[in-house]
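[1] sequence first, predicted model second:
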Amino acid sequence: MNKDLIINALQKVREQKPLVVNITNFVVMNNTANALLAVGASPIMSHSKQEMAEMMSFAGALVINIGTLDSVWRPGMFFAVEQANDNNKPVVLDPVGCGATKLRTSTARQLAELADNLIIRGNASEIIAMAGEKSQNKGVDALDSSEAALSAARALVDAYDCCVVISGETDYVVTKASTHALNNGHEMMPFVTGMGCSLSAVTGAFAAVGETTGLAATAIFAIAGEIGAEQSKGPGSLQMNLLDALYQLDDQEVLRRLNIQEC
């Protein structure tokens, strides 16, 4: 059943080519736009309040990444979520560095509270901090295991009526109905900046076609990373090869590689 969901969602993304609006950080704009294009979606990077109402009327989903917060972008993020709500569009929240500063933590929680149709995608330390538990982070890097964040993820699911994706050596996808562990990907992936941010953007593409759990996007991205790493000498070539793998990924390869368990 899960395999069918993942395959069907990938086909829908490639057929429908949904427009995904990204308010994301300066570091990863190019990476995330290319990941969306490679998987079959259409990216737009926009943070202007002046066009956001119009943008969300025809876009498929909104992705908000708080990696480079400032006094201009922050109110624009709240306005964008309001427009997504008004147009019944899903919101993917990437709480980058949540727990590192009070500003990041409070902003992530306020955005989550505001969003009607929400997926949270973060690393273990970000998820733990967002739930109000004590996390171990170093800037935007996680020092907690993804398994250690499961109770925090479930608390967030209950608090915000959302789905949560925990990225790590094992990825976990937590919804009200189920928890799945995904053991794809590669140990080299954390050495490329913006990997998690790119997954958040791709999660927006899948949400735009109706797969709002985060499961399909997480599986597809991890499998692409696994394939890309097998062809790479290091992080530089991995970034390129992952995009190629996303673009070339077919149903048979997904089925062959998918390593998923229900917890």
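    Sure, I can see it.
[2] contacts, neighbours, all on C-alpha from now
    Fine.
[3] any idea which residue sits dead centre in the protein?
    Central residue of the chain (CA atoms, centre = their mean): residue 200, 1.9 Å from the mean position.
[4] element containing it, please.
    Using DSSP states H and E, residue 200 sits within helix 195-208.
[5] contacts for the following helix or strand past that helix?
    Downstream of helix 195-208, the first helix or strand assigned by DSSP H and E is helix 215-230. By CA atoms under 8 Å, 6 or more residues apart in numbering, the list of residues contacting helix 215-230 from outside reads 5-7, 9-10, 165, 171, 173, 180, 182, 184-186, 188-189, 199, 202-203, 206, 238-246, 249, 254, 257-258.
[6] report the angle between the helix or strand following helix 215-230 and helix 215-230.
    Per DSSP H and E, the first helix or strand lying C-terminal to helix 215-230 is helix 235-248. Counting by axes from the mean of the first three to the mean of the last three CA atoms, to 10 degrees, helix 235-248 lies at 130 degrees to helix 215-230.
[7] buried residues in the very next helix or strand once past helix 235-248?
    Sequence-wise, the next helix or strand downstream of helix 235-248 (DSSP H and E) is helix 251-257. By 16 or more other CA atoms under 10 Å, the buried positions in helix 251-257 come out as 254, 257.
[8] same check on stretch 63-70?
    Neighbour-count burial for stretch 63-70, with 16+ other CA under 10 Å as criterion, is recorded at 63-67, 69.
[9] surely residue 13 and residue 40 touch.
    Yes - contact criterion CA atoms under 8 Å: residue 13 and residue 40 qualify, at 6.0 Å.
[10] alongside the first one, take a look at this:
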Amino acid sequence: MVDNLWSLIQTLRHTNPLILNMTNQVVMNTTANALLAVGASPIMAHEESEIQALTTQADSLVINIGTLDKLLVESMRLALQQAHSSHKPWVLDPVGVGASSYRTETVQSLLQFSPSVIRGNATEIRSLSADKAVLSKGVDSLHRSDEALNTAKMVSLKYAAVVAISGATDYIIDGERIVRIENGDPMMRLVTGLGCTATALIGAFIARSSTVFESTIAAVALLSVVGELVAKRAEGPASLQLLIHDKLYNITEQEFKDHLKIVVG
């Protein structure tokens, strides 16, 4: 599998897919730079009058609800209608779902457009279960990644989507298939928007791939390995963010394969 993951990284670098990001105001710059670093071409847009045309041009969509408003939600629905009709892959980041009824209702409406991938922290993934209320702390996770596994399996089967759970250990679930990534560094929690970066990278990897599960694994693995590699050189969260972008750009095959800690099943 490791060879296949590296092949997906190389393919992304050479194919330059166009990724339409309807993301939150906090992370637009860092998200765009991360996508450029791995070889994708980002476009950041949300205006209702152009969003369907841009969706048609894009290879995939990233939908991130971090900073919601009613106009943005309506544009997201228009984009997803177009994506659904033209079979475009898309990834949903349900940031802070469960923190308010508005977020929860918005996510439930977006899920009807059949996301290819859903990525969130453990609390966000647990909050996708309609039969339970989950205590949340804004956009922060209050649960370990493994505590969301049962919900992730259920959500994956219900929506026929790959589910990625981010945390100290990352999990990627496709129905009954589970992969665990044991890379990363605790300091990554102190950099705002790294989860959003993971979602954007997933959007890039699934853009021109027929293997959504492996493409999601490749995206999550790449960011986790990169974070672990550069954390030892970072003086703090600010320099860590910059070093992550550099290493996304220049990571070598040997670095990736030597440091990846992956468990299948």
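    In hand now; what should we look at? The model shown is predicted, which means the values in this text are computed figures rather than measured ones.
[11] count the neighbours of the nearest residue to residue 5 of the first structure once chain neighbours are set aside for me.
    Nearest residue to residue 5 of the first structure, sequence neighbours excluded (CA to CA, 6 or more residues apart in numbering): residue 216, at 7.0 Å. When neighbours are defined as other CA atoms under 10 Å, residue 216 of the first structure has 25 of them.
[12] and residue 216 of the first structure? What does it align with in the second structure?
    Under the alignment (TM-score structural alignment), residue 216 of the first structure pairs with residue 218 of the second structure.
[13] ok, that match to residue 41 of the second structure distance?
    Using CA to CA, to the nearest Å, residue 218 of the second structure is found at 18 Å from residue 41 of the second structure.
[14] same deal with residue 198 of the second structure?
    16 Å.
[15] repeat that for residue 100 of the second structure.
    Relative to residue 41 of the second structure, residue 100 of the second structure is positioned 33 Å away (criterion: CA to CA).
[16] the two: which has the busier surroundings?
    Higher neighbour count among residue 100 of the second structure and residue 41: residue 41, with 20 against 11, using other CA under 10 Å.
[17] the closest residue to the more buried one other than its chain neighbours: what's it in contact with?
    Of all residues not flanking residue 41 of the second structure in the chain, residue 18 sits nearest, at 4.7 Å (CA to CA, 6+ apart). Applying CA under 8 Å, 6+ apart, we find residue 18 of the second structure in contact with 40-43, 57-60, 204, 207.
[18] list only buried entries from the residues you listed.
    Among the contacts of residue 18 of the second structure, those classed as buried by 16+ other CA under 10 Å are 40-43, 58-60, 204, 207.
[19] hmm, which two among those are most spread apart?
    Maximum pairwise distance in those, criterion CA to CA, is 13.6 Å, between 43 and 207.
[20] residues shared between the contacts of the two?
    Contacts common to residue 43 of the second structure and residue 207, judged by CA under 8 Å, 6+ apart, are 18-19.
[21] list the contacts of residue 184 of the second structure.
    Applying CA under 8 Å, 6+ apart, the residues contacting residue 184 of the second structure are 168-169, 223-228.
[22] put together CSV for the residues you listed, with neighbour count on each row.
    What follows is these, written out as CSV (neighbours: other CA atoms under 10 Å):
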residue, neighbour count
168, 19
169, 16
223, 23
224, 27
225, 26
226, 26
227, 26
228, 21
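[23] which of these lies closest to residue 113 of the second structure?
    Nearest member of these to residue 113 of the second structure, counting by CA to CA, is residue 223, at 27.1 Å.
[24] quick one: the closest one from residue 14 of the second structure, how far?
    Counting by CA to CA, the gap from residue 223 of the second structure to residue 14 of the second structure is 18 Å.
[25] can you check residue 213 of the second structure too?
    Counting by CA to CA, the gap from residue 213 of the second structure to residue 14 of the second structure is 20 Å.
[26] who has more neighbours, these two?
    residue 213 (22 against 11).
[27] hmm, residue 177 and that one touching each other?
    No - with contact defined as CA under 8 Å, residue 213 of the second structure and residue 177 do not form a contacting pair (9.2 Å).
[28] map residue 62 of the first structure onto the second structure.
    Match for residue 62 of the first structure (TM-score structural alignment): residue 61.
[29] check which helix or strand that match maps to.
    For residue 61 of the second structure, the enclosing helix or strand under DSSP H and E is strand 60-64.
[30] now residue 20 of the second structure
    Here residue 20 of the second structure is assigned to strand 18-22, by DSSP H and E.
[31] that strand vs the first structure, mean deviation?
    Comparison of strand 18-22 of the second structure with the first structure after fitting gives an average deviation of 0.4 Å (mean CA distance after the TM-score superposition for the first structure).
[32] which helix or strand lies directly C-terminal to that strand?
    Downstream of strand 18-22 of the second structure, the next assigned helix or strand under DSSP H and E is helix 28-38.
[33] got the buried residues for that next one?
    28, 30-38.
[34] again, but for stretch 209-218 of the second structure
    For stretch 209-218 of the second structure, a neighbour-count test (16+ other CA under 10 Å) marks 212-218 as buried.
[35] closest one of these to residue 125 of the second structure?
    Residue 125 of the second structure has its nearest neighbour among those in residue 216, at 16.0 Å by CA to CA.
[36] surely that closest one and residue 204 touch.
    No - assessed by CA under 8 Å, residue 216 of the second structure is found out of contact with residue 204, at 9.5 Å.
[37] returning to what we had before: and the match of residue 216 of the first structure, how far from residue 113 of the second structure?
    As for residue 218 of the second structure, its distance to residue 113 of the second structure is 24 Å (criterion: CA to CA).
[38] format the contacts of residue 18 of the second structure as TSV; extra columns: distance to residue 154 of the second structure.
    Below are the contacts of residue 18 of the second structure laid out as TSV (distance: CA to CA, whole Å):
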residue	distance to residue 154 of the second structure
40	31
41	33
42	32
43	32
57	33
58	30
59	28
60	25
204	25
207	25
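[39] what lines up with residue 119 of the second structure in the first structure?
    Structural correspondence for residue 119 of the second structure with respect to the first structure (TM-score structural alignment): residue 121.
[40] quick one, helices of the stretch 51-200 of the first structure?
    Ranges of helices within the stretch 51-200 of the first structure are 73-86, 102-114, 124-130, 150-160, 195-208, based on DSSP state H, counting those that start in this stretch.
[41] which stretch among those helices comes nearest residue 263 of the first structure?
    Among the helices of the stretch 51-200 of the first structure, helix 150-160 sits nearest to residue 263 of the first structure (CA to CA), with 10.6 Å.
[42] before we move on, back to that, which one of the buried ones among the contacts of residue 18 of the second structure is nearest to residue 72 of the second structure?
    Using CA to CA, those come closest to residue 72 of the second structure at residue 43, 15.5 Å.
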